[in-house]
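J.: Quick one: sequence plus predicted model below, questions after.
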Amino acid sequence: MAKVGRIKLGSQGLEVSAQGLGCMGMSAFYGPPKPEPDMIALIHHAIDSGVTFLDTSDVYGPHTNEILLGKALKDGVRDKVELATKFGIVVSGEKREIRGDPEYVRAACEGSLKRLGVDFIDLYYQHRVDTRVPIEVTIGELKKLVEEGKIKYIGLSEASASTIRRAHAVHPITAVQLEWSLWARDVEEEIIPTCRELGIGIVAYSPLGRGFFSSGPKLVQSFAEGDFRKYLPRFQPENLEHNKTIFDKVNEMAARKGCTTSQLALAWVHHQGNDVCPIPGTTKIGNFNQNIEALSIKLTPEEMAELESYAAADAVKGDRYDAAIATWKDSETPPLSSWKAV
């Protein structure tokens, strides 16, 4: 099995495994929750394999994914991992709200600490940016939580370049989590360069295109009841037929390289730099083992360029999300001068 090295994430001192484990699909959004004993066994297997950077959020379930991780981290396991969770998306029935007000930030952190059964969170992200609250106000409260020892490092997810700059001016941001894969490359224009200029680590979620680069178009046939990917624009029939050609070309190249399509797609993300940590999710030990083999695949600059030519921005049909889900494109917050604390 490939050796999983360590990387420095950001410039504040956090060190993580070169590949992380996204835990969302174990409990939420990708169909029914998976059997708890199997998922705990998978988490322990990941840690034993050197993948110690675990990613969750209070909205996964909601709450059930953090509870699952809490059970997996009992009995001496906590000290072996870098634990990342997120706050900011509040789900109540069909209603979804984004919150970044100080009172909520603190309450969310206390809730996560309790569910995870830990004294502190290594990396605490704002999952989505509350456009009603100046980012300085949200980060100000997170800074207090750092000072109190409840969190070690601060992160943002799906934040624009200007939001990242404003946040970083209040307290150093350690990592920005964003969707980055062969078919999600809009972040390369402004957000990645901003992170690099400020010394902020990059955590790439959905590096396999939500499973598209594992199975290709036939993936949609295996979506279970309650799998939200069914509703994503890229997986709609009119777009999928077109996107199939991207998968076919990557698949062809993988065959030449003697690896799987998913390993090649993941290796592409790893080759973006040693400040990038992809966090592919899985619920199967076999897939996990395959994913870490991507670390041993070497790509030449010519091969990187060839892969990128298959999935240029205009080659992909359909947006990443439907219009109801916020991304960095709508993450600007009001100026600090507008804030009147209630």
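T.: Right, received. Where do you want to start?

J.: CA only for contacts and neighbour counts going forward, please
T.: Fine.

J.: Look up how far residue 169 lies from residue 145.
T.: Distance, residue 145 to residue 169, using CA to CA, to the nearest Å: 17 Å.

J.: Equivalent analysis for residue 162, please.
T.: Taking CA to CA as the measure, residue 162 falls 11 Å from residue 169.

J.: how about the strands of the stretch 201-342 of the chain, start to end?
T.: 201-205, 276-278 (DSSP state E, counting those that start in this stretch).

J.: In terms of neighbours, single out the busier of residue 162 and residue 169.
T.: With neighbours defined as other CA atoms under 10 Å, residue 162 and residue 169 compare such that residue 162 has more, 15 against 12.

J.: I'd assumed residue 333 was in contact with the more buried one.
T.: No - in this structure, residue 162 is not within contact of residue 333 by CA atoms under 8 Å, at 9.5 Å.

J.: So which residues of the stretch 151-300 of the chain form helices?
T.: Using DSSP state H, counting those that start in this stretch, the helices of the stretch 151-300 of the chain run over residues 161-170, 191-198, 212-215, 237-257, 261-270, 285-293.

J.: Dump the ones you listed to CSV, plus distance to residue 309.
T.: As requested, these are exported to CSV (distance: least, CA to CA, whole Å):
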stretch, distance to residue 309
helix 161-170, 26
helix 191-198, 19
helix 212-215, 16
helix 237-257, 10
helix 261-270, 13
helix 285-293, 23
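
J.: another one to put next to it:
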Amino acid sequence: MNRRNLLKTAGLAMAGSALLPFSSSAQTLNLESKPFGNDNAPQPLSGKRKLGRTLEVSSIGLGVQNMSRTYQTTIPSRPEMHNIIRTAFDNGVTFFDAAEAYGPLEVEKILGEGLAPIRDKVVVATKFGFNIGEDGKRVPGGLNSQPEHIKKVVESMLKRLRTDRIDLLYQHRVDPQVPIEDVVGAIKDLIKEGKVLNYGLSEPGEQTVRRAHKEHPVAAIQNEYSLLWRGPEKTILPLCEELGIGFVPWSPLGVGFLTASIDENTHFAQGDFRGSETRFSSENIAKNMPLVHLLKKWSVQKETTPAQISLAWLLAQKPWIAPIPGTTQMNHMKENIGASNLKFSSNELLKFTNELNTIQITGDRLPAGVQAMSGVEAPLKK
């Protein structure tokens, strides 16, 4: 299905959205080239990125969050999800992102099954931090980053992922009840045992990052970041540059908005997660459409797609940024990784960004309850 023809009324299931982490997402441009578009054969992914000191990943990864249940609440074909995962690898993707909260638990199983034949050739990232029972049901109490819980969770993750180590383990959200020193202490034990190779933080507070990095180098921070939400530019990206930490944008395509599949005529189905975000209210979508118009203009000029323009812009920001667009569609996956072949000259990047800076996005990126879990500082260790 072409994104441009995507049903405007398709629902976004709360269970599948990366916005709710708990389930019930100075190069030179050859102006004569034609990056992958609707009528072009897909190009293999180009380039590698380094996260932290040693972790090397493909410049664009694959988020597999919705492979157990899509935004439209349908259950994807499991064999086809495996096929997408392996085809992504065949086209150069070596970075795959999951979490215990996705499914819950089921997405890690799908990823483990899909990567089984190629496990030693890829980087597997996943996340802990929520209180989830072995049956996949949420345990009262919300977050849980107690050291013993982390170790127990990792043992289960290894089984679901069919592996003996996790290449990159994130704390999904900072636990306001547990000092980050205790969290990192547990992770250091797992690193010594060879069960975890690198660790990161998702949506953390700045001081928590500094404290964690002091205990053991942080490889990556994963936050929402896209043309639709540029919040990390204020403090997190400068912090990553200062400390030598990689950055992994989640929802780099703005849950579909940056693919031009949403406009003023979109009506979200009941239960569609975007319906609970004020940036996607009917009034605010109309106000935010200039961003889509900008992407369409540039995609026509460059004979590419809005999605590829969006991802290429992210890649152009810093050499240690590696976005992880998610999809359950083979053609979308190929389109996304094709963005690695689209480069901006310094003049083009300046021109695009100047135009972008004139556009003001209206509305909040997350519901208040979910937003409250971002930017949290861990308590001080007594």
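T.: Here it is on my side, so go on. Given the structure is predicted, the values throughout are model-derived calculations rather than measurements.

J.: Any idea what the TM-score is?
T.: TM-score of the superposed chains, computed with TM-score structural alignment, normalised by the length of structure 1, equals 0.92; 335 aligned residues with a CA RMSD of 2.2 Å.

J.: So which of the strands of the stretch 201-342 of structure 1 is nearest residue 3 of structure 1?
T.: strand 276-278 (15.0 Å; CA to CA).

J.: Provide the contact partners of that closest one at residue level.
T.: 9, 17-20, 201-207, 266, 269-270 (CA atoms under 8 Å, 6 or more residues apart in numbering).

J.: matching residues in structure 2 for that strand?
T.: Strand 276-278 of structure 1 corresponds to residues 321-323 in structure 2, going by TM-score structural alignment.

J.: Pull out the buried residues from the matching stretch.
T.: 321, 322, 323 (16 or more other CA atoms under 10 Å).

J.: just to revisit the earlier point, Serialize the strands of the stretch 201-342 of structure 1 to TSV and add fields for distance to residue 307 of structure 1.
T.: Putting those into TSV (distance: least, CA to CA, whole Å) gives the following:
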stretch	distance to residue 307 of structure 1
strand 201-205	18
strand 276-278	17
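
J.: From residue 190 of structure 2, how far out is residue 211 of structure 2?
T.: 19 Å.

J.: before we move on, what about residue 160 of structure 2?
T.: In this view, residue 160 of structure 2 and residue 190 of structure 2 are 17 Å apart by CA to CA.

J.: which residues of the stretch 101-250 of structure 2 fall in strands?
T.: 123-128, 130-132, 138-143, 168-171, 199-202, 220-224, 246-250.

J.: roughly how far is stretch 230-250 of structure 2 from the heart of the chain?
T.: 14 Å (CA atoms, centre = their mean, to the nearest Å).

J.: burial measure for the alignment partner in structure 1 of residue 85 of structure 2, as a count.
T.: Under the alignment (TM-score structural alignment), residue 85 of structure 2 maps onto residue 43 of structure 1. Residues within reach of residue 43 of structure 1, counting by other CA under 10 Å, total 24.

J.: The strand or helix carrying residue 43 of structure 1 against structure 2, how far on average?
T.: Counting by DSSP states H and E, the element that carries residue 43 of structure 1 is helix 36-48. Helix 36-48 of structure 1, aligned to structure 2 and superposed, deviates on average by 0.6 Å (mean CA distance after the TM-score superposition for structure 1).

J.: Give the aligned range of the very next helix or strand once past that helix in structure 2.
T.: Following helix 36-48 of structure 1 in sequence order, the next helix or strand is strand 53-55 (DSSP H and E). The alignment of strand 53-55 of structure 1 onto structure 2 (TM-score structural alignment) covers residues 95-97.

J.: chain center to the matching stretch, what's the gap?
T.: So, by CA atoms, centre = their mean, the centroid of stretch 95-97 of structure 2 is 9 Å from its chain's centroid.

J.: Same check on stretch 136-153 of structure 1?
T.: 21 Å.

J.: Show me what it is in contact with.
T.: Stretch 136-153 of structure 1 is contacted from outside by 12, 14, 100-102, 105-106, 109, 119-124, 154, 166-167, 170-171, 173-174, 336, using CA under 8 Å, 6+ apart.

J.: Name the residues of it that come out as buried.
T.: 136-139, 141-143, 145-146, 150-153.

J.: ditto for stretch 322-340 of structure 1
T.: Within stretch 322-340 of structure 1, the residues scored as buried using 16+ other CA under 10 Å are 326, 327, 328, 331, 332, 333.

J.: For the nearest residue to residue 43 of structure 1 once chain neighbours are set aside, give its distance to residue 83 of structure 1.
T.: Spatial nearest neighbour of residue 43 of structure 1, excluding adjacent residues (CA to CA, 6 or more residues apart in numbering): residue 72 at 6.9 Å. Distance of residue 72 of structure 1 to residue 83 of structure 1, computed by CA to CA: 12 Å.

J.: Check residue 204 of structure 1 too.
T.: 16 Å.
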